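Peer 1: Any chance you can model this:
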Amino acid sequence: MQKILFANIGWMKRYRGHSNSDRIKGGGSYNPDDKHEAFNFQDADGHCYGYVQPTKWSEIKIERIDSSCLKSDDYLDDVIVVWTATNPIEGGTYIVGWYKHARVYRTFQHDTKLKERNGYDYNIEALSSDCTLLMEKERTMQVPRATNALKKGFMGQSNIWYADSANEKVANFRLSVIHYIDNYVKPERRKTKPNIDVDAKVAVEKAAVSAVTSYYKGLGYKIHSVESENKGWDLEAYKGKAILRIEVKGLAGSQISVRLSKNEYSKMKETDNGCYRLCVVTEALKSPEIWTFANDNGIWVCEEDNDIELSFDEQIAAIAYVEK
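Peer 2: All right, here's what the predicted structure looks like:
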């Protein structure tokens, strides 16, 4: 039987370290900057080192993952580790990613040489090529919680769930997760190339602003246009205490390459830019598609595809584009 472990952590977009635009949500009452799982999908010399906090700082009972494992064993290999987290907006626990062929340690490991993890502890590791992090929009598979007798055997309050109950519903869910992971196909990444000759026409820009406005309204934001105020962004989006400053760029085609004015570029580079978003709308007049870029430790990463990052050709202002 396939060895599997469910590990519940806080919610992030990338799990590649703390940043103004990717703050961990949930995962306990500790200071967000001290939550070790923030680095769970950070590539460190070809490996990912994962952290999950067992109940009361106890150990992971690896003999529950594989009954042939001895209590004296320090680790167990070839485990599927399924990372879960609570959606901070909609609620509910969802699968956010997984490690295949992982090594699960009974106790915490500490390696000060792992600068990519700030020297934080870990208790799970795998080759980065065996690690898959789902985009937020892909996190649709919910994990039942043991909230009543009908869900007995499912994930409880502990961050560790062994899914080893004899309950038929648990066994079926376990199989469905393994099938989902085995058959997962990463969404095709849009291939783009620089095109520094893009001239944003008025019609395209209006369509782009309209598309972005509708998108954020759909997310529950109130939108205020500041296009005429020369602030360095076009829209301000409000939801509760949250505020986003959104610069909108519209394109007639599908190649992501936009010109930024000196003012816009300076606002992007400010140190306090966690709430700044650059929204590029491709094919704005036909079938608008929004690509939202946020600052993540100095790298402008696409919120719709974390593998897409902006590059900049700094001139009098700047040209932002996505490399092939």
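
Peer 1: From here on, just use CA atoms for contacts and neighbour counts.
Peer 2: Fine.

Peer 1: what's the neighbour count on the closest residue to D307 other than its chain neighbours?
Peer 2: With sequence-adjacent residues excluded and distances taken as CA to CA, 6 or more residues apart in numbering, D307 is closest to V301, at 7.5 Å. Around V301 there are 24 other residues, counting by other CA atoms under 10 Å.

Peer 1: now V301, what's its secondary structure?
Peer 2: Under DSSP: H, G, I helix; E, B strand; the rest coil, the three-state class of V301 is strand.

Peer 1: Second input sequence below; structure requested for side-by-side comparison:
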Amino acid sequence: MKILYCRVGWMESYKGSATEGPQAGGKYNQENIGYEVYNYLGYEGEYYGFVEPGVNNTIHVERLCGDKKAELAEDVLIIWVAKKSSGGQYIVGWYRNAMVYRTLQDVPIEAMSIRKSKKHNVYNIYSKNVYLLGLNDRKFLIKGMGHSNIWYGNSEIDCQVLEYIQDYEKQYNNRIGKLEEKLSDITGGEREAIVKIRINQDKFRDSLIKKYNGKCCLCGVDYLSMLVASHIKPWVKSDKYEKLDIENGLLLCPNHDKLFDSGLISFDSKGKIMISSKLDKNNQIFLNVNNDYEIKMTDENASYIKYHRDNIFVE
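Peer 2: Below is the predicted model of the structure:
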């Protein structure tokens, strides 16, 4: 298997946060350029990653594919590495089956539409199969990479890394599998309802409870056993990474969860509630829908909210 180690700045989400810039990662990040800030902001399941290539903005793809004239190498395992503030370079995530380009490419217009910063418009690594580790899971120390942003590894470290990520992916896929194992004969609304019930016992819900301090993020209801871990972009439409991405979730009371899933409410780009014309004034009162309601929007969840607004919301 072809492996490429790519050193980037240290971030939590790599989704273009306005409150978090990349730390370390090379001299170019001293000016907070950090094109890798969008490495995990996918568009329709496609991810456009960046690593600072160095001299002439070129990656020597011939070392991956054996062809000196090639402009890209395919089916590469990308290991994203970043330096902790406390020292040491650790794996923060990876792209499987990636394409690595010799030179910088322009991010497609469609993918740029969800990027707040329009200057971050180039990439050199592409994949549909991505994994990002949470802060507490970034424990694999990479030794031997030195100060280079690109490293081609060696057999000893490659074997250790492959064993590590295979174990991680097995556990990750098992979690998703358990959520789906009883759904093979169920379709439509029933399927989504059962997924949601099962997610309520999953780490996904626990993370949302922590994020929103155990309260409905819209109305503040804090009856914990009644709160629902609601996917913004529906489970059945999400790729493997998005299914368990905490930024693809809202913690909602049952009323607001059902309204949100049905597209009767959504949120604008600032987090202010949008109410469907299908929901009359009386039902707005009965269902506790208030024109003043809003949620806290972040750069990390903005693309998911936009998806819901464009594809689920009923005007």
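
Peer 1: give the contact list for the residue nearest to D307 of structure 1.
Peer 2: 293-295, 307-310 (CA atoms under 8 Å, 6 or more residues apart in numbering).

Peer 1: mind listing which of the residues you listed are in strands?
Peer 2: Of the positions in the contacts of V301 of structure 1, 293-295, 310 sit in strands, assigned by DSSP state E.

Peer 1: average offset between the helix or strand where V258 of structure 1 lies and structure 2?
Peer 2: Assessed by DSSP states H and E, V258 of structure 1 sits inside strand 257-260. Following the fit onto structure 2, the mean deviation recorded for strand 257-260 of structure 1 is 6.0 Å by mean CA distance after the TM-score superposition for structure 1.

Peer 1: What residues of the helix or strand that that strand is followed by count as buried?
Peer 2: Sequence order places helix 262-269 as the next helix or strand after strand 257-260 of structure 1, per DSSP H and E. Buried positions in helix 262-269 of structure 1, judged by neighbour count with 16 or more other CA atoms under 10 Å: 264-265, 267-268.

Peer 1: One more: stretch 112-129 of structure 2?
Peer 2: So stretch 112-129 of structure 2, judged by 16+ other CA under 10 Å, has buried residues 112, 114-116, 120-129.

Peer 1: Return the distance of it from the chain's centre.
Peer 2: 13 Å (CA atoms, centre = their mean, to the nearest Å).

Peer 1: And the contacts of that stretch?
Peer 2: 16, 35, 38, 43, 45-51, 95-107, 240-241, 299, 302-303.

Peer 1: Quick check on those: which are buried?
Peer 2: If we count by 16+ other CA under 10 Å, the contacts of stretch 112-129 of structure 2 have these buried: 16, 35, 38, 43, 45-51, 95-104, 107, 240-241, 299, 302-303.

Peer 1: Out of those, name the ones that lie in strands.
Peer 2: Checked against DSSP E, these include these in strands: 47-49, 95-104.

Peer 1: of all those residues, which comes closest to Q166 of structure 2?
Peer 2: The shortest approach to Q166 of structure 2 among these belongs to R96, at 11.3 Å (CA to CA).

Peer 1: Since that was my last question, I'll sign off now.
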